[in-house]
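> I'd like to go over a predicted model; first the sequence, then the structure.
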Amino acid sequence: MKRAEARLVEALNGVAAETALVLGSGLGVLVDEVENPVRVPYGDLPGFPQSGVTGHAGEVVAGYLAGAPVVMLSGRAHYYEHGNAAAMRPALEILSGIGIKKLILTNAAGSLEPAMGPGSVMLIEDHINFSGTNPLFGEPSDRRFVGLTEAYDPAIRAALVKAAADTGTDLHKGVYMWFSGPSFETPAEIRMARVMGATAVGMSTVPEVILARFLGLRAAACSVITNLAAGMTGGELSHQETKDMAPLGGKRLAGILKSAFANGLATV
């Protein structure tokens, strides 16, 4: 782990960030907003995940967003790839080890609200873990009993809400429900999710938020809506649709994040 931290610090070449972003499927468009980018392939960093999902570049990109230092993980490992809910733990531990204090996660998600269609951005206020697993299974210490009452940091969320207002961007708010994947949800599961209070569904983010809180990192997350959920349109869902639609909402999310960083998100 220390070797990976040293390698990353060396590669970052003086970029000293306290905020990191994790980019979901098709959201590499955010990387294009980084000034003076430094890129490090995950393969060069022992312990970093090797995502096998198209739409995930698999590299660390560091530089400046609206003049503020930032580290981005372009791509993540998912539980459904190898059955490991803690697949992102080594990467997050390395980020914590190099001084990261805040983690902002992004994902592509399906909407349960007809008014929140493809291209929309949703700020996650809370989550439902419907996967049947937890990234802290097997953790031997009592640190595993992580409180999640405010899993999504109120101050970071407030900064993102203000940034959306400043840029005139609609920012929906809601509850994200984590399904294990890789198959998409059924219409019956979507009806159940709606009754349980979910606003959007997806296959990531929740384990990373749990790990972030376990590591003492402040966390926030946004979903880019790529489709209406199963049974809402009559059509079949596909990963290609996710990749095709993510950049539309990704551009809106990039505008929100740039405004937030320009107005001091890094110091919130």
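Right, received. Where do you want to start?
> Only C-alpha atoms from now on, for both contacts and neighbour counts.
OK.
> The stretch 101-250 of the chain: strands as residue ranges?
102-111, 121-129, 172-178, 200-202, 218-228 (DSSP state E, counting those that start in this stretch).
> okay, the ones you listed in TSV with mean neighbour count next?
As requested, the strands of the stretch 101-250 of the chain are arranged in TSV below (neighbours: other CA atoms under 10 Å):
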stretch	mean neighbour count
strand 102-111	27
strand 121-129	21
strand 172-178	22
strand 200-202	27
strand 218-228	27
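> Of all the ones you listed, which one is nearest Glu139?
strand 121-129 (18.2 Å; CA to CA).
> just the helices in the stretch 101-250 of the chain please.
Remark: helices assigned in the stretch 101-250 of the chain by DSSP state H, counting those that start in this stretch are 154-167, 187-196, 206-214, 239-262.
> Which one of those lies nearest to Val71?
helix 239-262 (12.5 Å).
> What are the buried residues along the closest one?
Across helix 239-262, burial judged by 16 or more other CA atoms under 10 Å covers 239, 242-243, 245-261.
> Could you do stretch 188-197 as well?
Applying 16+ other CA under 10 Å to stretch 188-197 flags 190-191, 193-194 as buried.
> Contacts for that stretch, please.
Stretch 188-197 has contacts (CA atoms under 8 Å, 6 or more residues apart in numbering) with 112, 175, 177, 229-231.
> do the same with stretch 73-83
Against stretch 73-83 from outside (CA under 8 Å, 6+ apart): 20-25, 28, 31, 49-52, 55-61, 84-88, 180-182, 203-204.
> now do stretch 220-228
103-114, 116-124, 151-153, 156-157, 205, 209, 237, 241-242, 245-246, 249-250, 253.
> likewise stretch 106-121?
The set of residues external to stretch 106-121 that reach it, using CA under 8 Å, 6+ apart, is 21-27, 170-172, 190, 194, 198-202, 204-205, 221-229, 242, 245-246, 248-250, 252-253.
> another one to put next to it:
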Amino acid sequence: MLTQFKESVDYIKSRTNVQPTIGIILGTGLGGLVKEIEIIDEIEYKDIPNFPVSTVESHKGKLIFGNLGGKQVVAMQGRFHYYEGYNMKQVTFPVRVMKLLGIQRLFVSNASGGVNPDFEVGEIMIQDDHINMFPEHPLLGKNFDELGPRFPDMSEPYDRKMIEMAKGIAAENNIKVSVGTYLGLTGPTLETPAEYKYVRVIGADAVGMSTVPEVIVARHMSIPCFAISIITDLGVPGKIKEVSLQDVIDVANRQEPKMTLIMRELITRI
């Protein structure tokens, strides 16, 4: 795997001179942050050796290199999911590559279902913790000692300083945000009412199909992480409705400018 990481990195470095310090992973319907980036180079996933290719219709499948908030960044316009048939090492492969490209912080966005009864559709939730319910762990197998320890600490999966800064940015701009715990499941089905109830009972505020694997791998490599969710549907008794992918995208698109503002300002200030 280390050889594969390095092959990917060598190819990317042959295509761009950008040296990113910030890595960004954009979720479903949340690709608008790319519009804020002063784009220097774009590389399609299919051209990068060993890279998976996103199969989700709303994910474009490109690495974007450029400037944002006075920082050089690399953004994944489209991510990989376990439900696409990839194993967890493939799902998290880009995070390893971004680390070897030089990123020092990782920013992640996602669309998720809210199970906190105080949430509304369109709620913006800053993640301060997560629950890993995926059946495969991304650190299973041989440990890459060059990248991180065998038993990484996860007492602070999401960086407390960045969370406080993001809350301050939201308050300055009159943006309502919540802070909560995200639970990761495989999908691709959305949850049944009983499953939503279970997710809430074990301590989550929101549930989705991504983010957790990427953050685990980033923290394995000591990369501070910031993650933000847009609640696109509710798994709360009495508020559960049939939801399509387009419904998720529509809600995400409506709230995306607020999320983009928070992330752009946070990247600028760190």
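Structure's in. What do you need? The structure presented is a predicted model; accordingly, all values stated were derived computationally and were not measured.
> Just give the TM-score of the two.
Put the two chains on top of each other and the TM-score (TM-score structural alignment, normalised by the length of structure 1) is 0.91; 263 aligned residues with a CA RMSD of 1.9 Å.
> ok so, going back, among the helices of the stretch 101-250 of structure 1, single out whichever gets nearest to Gly138 of structure 1.
Proximity to Gly138 of structure 1 (CA to CA) singles out helix 206-214 among the helices of the stretch 101-250 of structure 1, at 13.1 Å.
> That closest one vs structure 2, average distance?
For helix 206-214 of structure 1, the mean deviation from structure 2 after alignment is 0.8 Å (mean CA distance after the TM-score superposition for structure 1).
> Same question for stretch 253-261 of structure 1.
So stretch 253-261 of structure 1 averages 1.3 Å relative to structure 2 (mean CA distance after the TM-score superposition for structure 1).
> For the aligned partner of Thr181 of structure 2 in structure 1, which residues are in contact?
For Thr181 of structure 2, the aligned position in structure 1 is Val175, judged by TM-score structural alignment. Contacts for Val175 of structure 1 (CA under 8 Å, 6+ apart) come out as 124-128, 197-200.
> Spatially, which two of those residues are the most separated?
Of all pairs drawn from the contacts of Val175 of structure 1, the greatest distance, 12.7 Å, lies between Ile124 and Gly197 (CA to CA).
> The nearest residue to Gly29 of structure 2 once chain neighbours are set aside and Gly32 of structure 2: what is the separation?
What sits nearest to Gly29 of structure 2 in space, not counting adjacent residues and going by CA to CA, 6 or more residues apart in numbering, is Ile249, at 4.7 Å. Distance, Ile249 of structure 2 to Gly32 of structure 2, by CA to CA, to the nearest Å: 12 Å.
> what's the answer for Tyr86 of structure 2, then?
26 Å.
> Then Ile64 of structure 2?
12 Å.
> Tell me which of the two has more neighbours.
Comparing Ile64 of structure 2 with Gly32 by neighbour count (other CA atoms under 10 Å), the higher total belongs to Ile64, at 21 against 15.
> The more buried one pairs with which position in structure 1?
Here Ile64 of structure 2 is matched to Val61 in structure 1, going by TM-score structural alignment.
> So Phe179 of structure 1 is in contact with Thr205, correct?
No. With contact defined as CA atoms under 8 Å, Phe179 of structure 1 and Thr205 do not form a contacting pair (10.5 Å).
> And the helices in the stretch 1-150 of structure 2?
For the stretch 1-150 of structure 2, the helices defined by DSSP H, counting those that start in this stretch cover 2-15, 88-91, 93-101.
> Quick one: closest of those helices to Pro138 of structure 2.
helix 88-91 (4.8 Å).
> who's in contact with Pro49 of structure 1?
Counting by CA under 8 Å, 6+ apart, Pro49 of structure 1 has contacts 42, 58, 76-77, 87-88, 91.
> Just name the closest of these to Lys162 of structure 1, please.
Set against Lys162 of structure 1, the nearest of the contacts of Pro49 of structure 1 by CA to CA is Arg76 (27.6 Å).
> residues near whichever residue in structure 2 pairs up with Glu139 of structure 1, how many?
Mapped onto structure 2 by TM-score structural alignment, Glu139 of structure 1 lines up with Lys142. If you count neighbours by other CA under 10 Å, Lys142 of structure 2 ends up with 8.
> same check, this time on the one 10 residues further on
Taking other CA under 10 Å as the criterion, the count of residues near Pro152 of structure 2 is 14.
> what does the one 4 residues further on give?
Neighbourhood size, Glu156 of structure 2 [other CA under 10 Å]: 12.
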